[in-house]
Every structure is written in C-alpha cells, then in structure tokens.
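**Student:** no FASTA, just this:
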C-alpha cells in the first residue's frame, strides 16, 4: 500500500501555488512476504543438497545388493535346469519321501545294483524304509515312483574293425510286490540298444564308450506294506557317481 503526505507550501507563494511532494512508503506486509520468499528459497536449496548427498551415499550399497540379487537368480536358474535337483526339491517338500543313490561293487556277493539311503543326497522321511534293497511303502495312497540308471558301455571288443558295431541291450525295470496281488508285478521298464553304428563311431574307437541313461517315472496307487525294487541287466556297466543313478518315491 502506498501513502502520500503533503509538505507545507511556501507561505509567500500563497495557498493556490503550494507545491505538493508525493512520498512513497512501502507496506510492512510486502516486506514480510519478501523475507519469507527468500527463506523458502534457501530452505529448498539446502534440502536439495541433503537429498543429493543421501542418494550418493546409499548408491554403492544399492548396487551391491543388486549384484548379489542377480548372482542368486543366476545360481537358482542353473540349479532348476537340473532334473535331479528338481526331483530332490519336490520330494523334500512331500510329507513322505525317499530318495536313494545307486552303488555297485564287482566284488560283492550279490553282484547287483545296491541302493543307499545314507550317502550323497539320499534321504528318507515320513515312514519310508529301505529293507533288503527294497523300498517299503508306509501308507496307502498315491505316490510318484521314479528311477534313473546311467550306463557307459565299452563297445570295443578287441577287434578294431568291429569296434562300435556290437549291439548291447540295456534294460532297467521297477518291480512291485503287494499282498493284495499276491505276486510281483512290473510297474515300469525300458530298454536301450548300446554300441549302435552311428556317427559316434569315432568316440567308440577312441575308448570313450557309449553313454546313455534310462529314466522311469509315473504315478501309482500303492498300498501300505508294498515293496518296490529295481532290476538292471548290466549292473557292471552302470555309472554310480552322485546324481547319475537313483531311485525314489514320494507321496502326493
């Protein structure tokens, strides 16, 4: 707001010839708004500086956490592509499950594939038992039964000309015995022909042999006390390294 005052005129000039001087006075309200605006600008600048400093101080930690997260995702993806890991993960969440690792000893009396529940990734829970190399079902219900047998067969019979041309049949089977049936019954089976005359003949001659795996897996209605076991026709040709030959069951 602007106020005006009148200066006293020259008496000699008379009332009609008085000179009026206009004096502008600034309002106190306008000064308050000016000061408030300046304070606000300073506060915004100071806040911006603090925000900038906080962002850069926390950025290295954020980058580290991001790198760790990406590494964990890559590791988890690699593990999930392994069928053996997937079966182990699913069965470990089941109420009742058993997973066995295969073992073979040429000098043993039985000379057959033996199953172990206390080595490698093998385990048993929920009432499952391993007795006489057989899995005993704890309760009646639906179960997923699976097994894998990995083979590496030497196809060279000592004659270079016939190397890789001698066929060797490989078979793997899961048997079931149930009191309700009164006899054994085949649950699953598969056959492979090793040492076929294919493009892999060079590997036969180099001594690497023929490699393949037989995998079996399906859902069955089983009864309490049922017994499951496997039969393999070439146990001496099996690869029993961890994760290559296994046998398991888990409840659904």
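**Tutor:** Everything's here; your move. All figures in this text were calculated on a predicted structure; none of them were measured in a lab.

**Student:** Every contact and neighbour count from this point should use C-alpha atoms.
**Tutor:** OK.

**Student:** Which stretches in the stretch 51-200 of the chain count as helices?
**Tutor:** 83-93 (DSSP state H, counting those that start in this stretch).

**Student:** Strands of that one, start to end?
**Tutor:** 97-103, 114-116, 123-125, 129-131, 134-136, 141-153, 168-177, 184-194 (DSSP state E, counting those that start in this stretch).

**Student:** quick one: the fourth one to chain centroid distance?
**Tutor:** Using C-alpha atoms, centre = their mean, to the nearest Å, the distance from the centre of strand 129-131 to the centre of the chain it belongs to is 30 Å.

**Student:** before we move on, the earlier item: so which of the strands of the stretch 51-200 of the chain is the most surrounded?
**Tutor:** strand 97-103 (a mean of 25; mean count of other C-alpha atoms under 10 Å).

**Student:** Give me the angle between that strand and helix 83-93.
**Tutor:** With axes from the mean of the first three to the mean of the last three C-alpha atoms, to 10 degrees defining the directions, strand 97-103 sits at 140 degrees from helix 83-93.

**Student:** what's strand 97-103 packed up against?
**Tutor:** helix 83-93, strand 114-116, strand 123-125, strand 246-251 (3 or more C-alpha pairs under 8 Å, 6 or more residues apart in numbering; DSSP states H and E).

**Student:** Pick the most buried one from these.
**Tutor:** For the helices and strands packed on strand 97-103, the largest average neighbour count (mean count of other C-alpha under 10 Å) is found in strand 246-251, namely a mean of 25.

**Student:** So which elements touch that strand?
**Tutor:** If contacts are counted by 3+ C-alpha pairs under 8 Å, 6+ apart, strand 246-251 sits against strand 97-103, strand 141-153.

**Student:** chain center to that strand, what's the gap?
**Tutor:** The answer for strand 246-251 is 20 Å, by C-alpha atoms, centre = their mean.

**Student:** Second structure follows, compare the two:
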C-alpha cells in the first residue's frame, strides 16, 4: 500500500481514507464495531453514575497492526444498603441479654433473702425451745408476758344481773352470781350497781311482762340513778306500755332500755317497774347490766 499525499484542494473524505489507510483500519468497519457497553441499572445503585466505555472489535486488514485496545475497567461491587446497620442488631442483643441477666440476679437475690429470713426464724425458734427447756424466759418474751399480765390485772368494769323472783317491793332485786350473772369491777349493793370509777358506761335493762287477764293498766319500766352527794333520784331511761293486750286472753310484752351515759364515782343504778306481779323473772327474759367503754 502506497502512502497518499493529499493536495490543498483534496476533499475531507480523501484525507479520512488516507488516515485510515495509514493505521491499516477501515473507518466504516471501525464505526460499525464501536458499541457501548451497557451500564448497571439505576435501581442497583443510585449513589453512583458510571461513565460510558467503548472498545474496538478489531481491524479490517489483518496484515496491519492495530493499536492495542484499551483494557475495560471492571465494574465496582454493589454498595451495601446503609439503612440496614448490623451494629444495631448487636446492640439490641446486648441490651436484651443485660436485662435478662439483671432479672435473674434480682430473682436470685430475693430467693437468698427469703432463705436468710427462714434460717433466722428457725434459729430464734431453737433459742426459744432451749430457753423453755432451761426454764429461762428471753427478755422480749418476758416483756410480752408482763404486758399480758398487766392487761389481766386491769379488770373490765362490767356487770350483768338476772331476775330474782323472791322480791315483792321496789326497786327490783337481782341475782349477781348464779347462772349468767357476774360482776367485774362493779359492786352490787342495796339492789343497785355501784360505780367506782368515773367514765362512759353503756347501761341496759330488759323486763318481760306477762299476764292471764287483760286489765288495760299502764306498764312502766324505769332505770334511774342515785348519788350520796345529791338528793333524790334521776331517771336515765323509761318505757311505758299502753294497749298491749286485747280481750281476756293470756298476753306478754317485752320492754328493753339501753343507752350510753357519763357516770360519776359512787353513782348507784336501779330498776323500777309498775307492777312486780306481772314480771317474768327468768334469767333470759329479765336482766340488768352495764359496762365501761
């Protein structure tokens, strides 16, 4: 192949052909064989934009040497998604493990404290048994027993009297000892209860009237008090029964009185009724009493 010398008026096409002849390659074949390499899609990675790379597929004439083709750069590996951070998973696992460890430690601590308390109680029980065997009372137990003894020594001021059928005049006479009757810190004297300490007392009295003929008379039930320092008597409670029976049949009527009073030392309490002959003196039906609050 001969080199071509172009003139001043030569066409650009001739020059192009000459240039192609010099390099030993046909321009047309070169243009046809230059193809773009497809790029990675945008969905694979939006953070990078790759440049277009072209490569030449050979020469038209095998006798002429072609310039060495430019090596194609390999594609970079896909970039991992930064939104997924494996470090967070490790942190969460560490936190979960720490919480579980603390819960286990707390449970073991509670079990240990319970065992310690049980051991302590067993030890105290053994000491009490040894003390009882040796007839020795510990100071704490001795103090408790002393408190109980002092409470026993402090009598509950109360009294409950039951009816006594061996009477015929007023005030009513009562039974202070037999059956359900008793007195504690209260003295029964002269058919009445004597107060030996000032305070609040609940006083009660119950009387059962019963007859075989209805005569229509008024039934009266009275609780009153006396005091040596003041003359006369003072009514505390009173009940009157009217129209409690009809016809000539057997009848019965109950009268109950009960209230709270402030009583002074040396006060004496008594019970009166309108007619002793109509009173049923059974201990469960007619009674009288009080207790200190």
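**Tutor:** Ah, there it is. All figures in this text were calculated on a predicted structure; none of them were measured in a lab.

**Student:** re earlier: would TSV of the helices and strands packed on strand 246-251 of structure 1 with distance to residue 63 of structure 1 be doable?
**Tutor:** Below are those laid out as TSV (distance: least, C-alpha to C-alpha, whole Å):
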stretch	distance to residue 63 of structure 1
strand 97-103	40
strand 141-153	43
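
**Student:** Enumerate every residue touching the equivalent of residue 255 of structure 2 over in structure 1.
**Tutor:** Aligned counterpart of residue 255 of structure 2 in structure 1: residue 214 (TM-score structural alignment). By C-alpha atoms under 8 Å, 6 or more residues apart in numbering, the contact set of residue 214 of structure 1 is 148-150, 171-172, 190-192.

**Student:** go on, residue 272 of structure 2?
**Tutor:** By C-alpha under 8 Å, 6+ apart, the contact set of residue 272 of structure 2 is 170-172, 220-223.

**Student:** thinking again about what came up before, which one, of the strands of the stretch 51-200 of structure 1, ends up nearest to residue 61 of structure 1?
**Tutor:** Closest to residue 61 of structure 1 of those, according to C-alpha to C-alpha: strand 123-125, at 40.0 Å.

**Student:** ok, back up a step: redo the contacts of residue 214 of structure 1 as JSON lines? Include distance to residue 126 of structure 1.
**Tutor:** Formatted as JSON lines, those follow (distance: C-alpha to C-alpha, whole Å):
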{"residue": "148", "distance to residue 126 of structure 1": "22"}
{"residue": "149", "distance to residue 126 of structure 1": "25"}
{"residue": "150", "distance to residue 126 of structure 1": "28"}
{"residue": "171", "distance to residue 126 of structure 1": "31"}
{"residue": "172", "distance to residue 126 of structure 1": "27"}
{"residue": "190", "distance to residue 126 of structure 1": "29"}
{"residue": "191", "distance to residue 126 of structure 1": "32"}
{"residue": "192", "distance to residue 126 of structure 1": "34"}
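
**Student:** rewinding a little: give me the mean deviation of the helix or strand hosting the match of residue 255 of structure 2 from structure 2.
**Tutor:** Secondary structure from DSSP states H and E places residue 214 of structure 1 in strand 210-222. Strand 210-222 of structure 1, aligned to structure 2 and superposed, deviates on average by 0.5 Å (mean C-alpha distance after the TM-score superposition for structure 1).

**Student:** Give the next helix or strand downstream of that strand.
**Tutor:** Helices and strands here follow DSSP H and E; after strand 210-222 of structure 1, the next one along the chain is strand 227-232.

**Student:** so that next one matches what in structure 2?
**Tutor:** Residues 268-273 of structure 2 are the counterpart of strand 227-232 of structure 1, counting by TM-score structural alignment.

**Student:** quick one: that stretch to structure 1 mean distance?
**Tutor:** Once the two models are superposed, stretch 268-273 of structure 2 sits on average 0.7 Å from its counterpart in structure 1 (mean C-alpha distance after the TM-score superposition for structure 1).

**Student:** Mind telling me what residue 169 of structure 1 corresponds to in structure 2?
**Tutor:** Under the alignment (TM-score structural alignment), residue 169 of structure 1 pairs with residue 218 of structure 2.

**Student:** quick one: that match and residue 175 of structure 2, what's the gap?
**Tutor:** Residue 218 of structure 2 sits 27 Å away from residue 175 of structure 2, taking C-alpha to C-alpha, to the nearest Å as the criterion.

**Student:** likewise residue 33 of structure 2?
**Tutor:** Residue 33 of structure 2 is 140 Å from residue 175 of structure 2, by C-alpha to C-alpha.

**Student:** All set now, cheers.
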